[in-house]
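Attaching a predicted model along with its sequence, questions to come.
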Amino acid sequence: MSERDEPEAPHDAATREKVVKTDEEWRAQLDPAQYRVTRQGGTERAFTGALWSCKTPGLYRCVCCGQPLFRSDEKYDSGSGWPSYTAPAEEDAVTRVVDRSHGMVR
């Protein structure tokens, strides 16, 4: 998502307070794919996501809370089929989690 299309953050961006909603509220806010990825730990198939090949300059924000996640100038082609970035927009913008699913570390 480009900066000009950025969503309005549902909380004070300076405080980074956790957004707490019921499952019903999340389902109303998010489309089914967004819900599966953000609330259920799912993923898009490689090379199919709307943003994997997007080259539009801007700031990519969290679909749930509007916080900045990545800048387009940090994006690179990893060959994986998913958007890849050299760094988050801010060091504490993302939480890194070791994924040991599918018999590998990802």
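Yes, it's here.

all contacts plus neighbour counts: C-alpha atoms, from now on.
OK.

Secondary structure class of residue 35, three-state.
Under DSSP: H, G, I helix; E, B strand; the rest coil, residue 35 falls in the helix class.

What segments of the protein are strands?
Using DSSP state E, the strands of the chain run over 59-61, 68-71, 75-76, 84-85.

Put this next to the previous one:
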Amino acid sequence: MSESKSKSETEWRAVLSPEQFRILRQKGTEAPGTGKYDNHSGEGVYACAGCGTPLYKSTTKFKSGCGWPAFFDAIPGAVSRHEDRSMFMTRTEITCTACGGHLGHVFKGEGFPTPTDERHCVNSISLNFKEE
């Protein structure tokens, strides 16, 4: 799916809704508590809304209370990490490895009882759920 990274802005605008484009391509953030997957449950896989690459298994999703879907781990190789120094702080941005779409941020050491001690805080609009 490497061709997904080479799509032009016009090509991305043609396949994404305006809100998906704002978040996936312009690194926006949806308002907390508004995304359809924050309280979602079910068995399956959460895939990138931009390119369809599987990103997270439902077995790694947990309720963090942050207002966005939270996962403690991604499917190996599906998510890339980048230093983000915006908003007057340093965070770790997470993107889809296949298309480069912005997913959200990952936080570590918050005390959640998860195997990785990580919280992948992901915008719902960056995801599509595929039931098993």
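Structure's in. What do you need? This structure is a prediction, so every number in the text was calculated from the model and none was measured.

want to try CSV for the strands of structure 1, with mean neighbour count and distance to residue 97 of structure 1 as columns?
Compiled in CSV, the strands of structure 1 are given as follows (neighbours: other Cα atoms under 10 Å; distance: least, Cα to Cα, whole Å):
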stretch, mean neighbour count, distance to residue 97 of structure 1
strand 59-61, 21, 19
strand 68-71, 21, 15
strand 75-76, 16, 20
strand 84-85, 16, 15
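
Dump those into CSV; add distance to residue 50 of structure 1 as well.
Output for those, formatted as CSV (distance: least, Cα to Cα, whole Å):
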stretch, distance to residue 50 of structure 1
strand 59-61, 12
strand 68-71, 15
strand 75-76, 14
strand 84-85, 13
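
So which of the ones you listed is nearest residue 17 of structure 1?
Distance to residue 17 of structure 1, taken as Cα to Cα, is lowest for strand 68-71 among these, at 13.6 Å.

what stretch of structure 1 does the biggest helix by length in structure 2 fall on?
The longest helix of structure 2 (DSSP state H) is helix 9-15. Aligned by TM-score structural alignment, helix 9-15 of structure 2 corresponds to residues 23-29 of structure 1.

what about the helices in structure 1?
Secondary structure of structure 1 (DSSP H): helices at 23-29, 32-40.

which residues touch the longest one?
Looking back up the chat, that one is helix 32-40 of structure 1. Outside helix 32-40 of structure 1, the residues within contact range by Cα atoms under 8 Å, 6 or more residues apart in numbering are 26, 27, 42, 43, 44, 63, 64.

in the superposed pair, what's the mean gap between that helix and structure 2?
Per the superposition on structure 2, helix 32-40 of structure 1 and its aligned residues are separated by 0.7 Å on average (mean Cα distance after the TM-score superposition for structure 1).

Report the buried residues of the longest helix of structure 2.
residue 12 (16 or more other Cα atoms under 10 Å).

Between the two ends of stretch 36-53 of structure 1, what distance do you get?
Counting by Cα to Cα, to the nearest Å, you get 21 Å between the two ends of stretch 36-53 of structure 1.

Quick one: the helices of structure 1 as JSON lines, columns for distance to residue 89 of structure 1 too.
Formatted as JSON lines, these follow (distance: least, Cα to Cα, whole Å):
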{"stretch": "helix 23-29", "distance to residue 89 of structure 1": "24"}
{"stretch": "helix 32-40", "distance to residue 89 of structure 1": "18"}
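
Show residues contacting stretch 93-106 of structure 1.
Under Cα under 8 Å, 6+ apart, the answer for stretch 93-106 of structure 1 is 67, 68, 69, 88.

Structure 2: which residue goes with the first one?
For residue 67 of structure 1, the aligned position in structure 2 is occupied by residue 53, per TM-score structural alignment.
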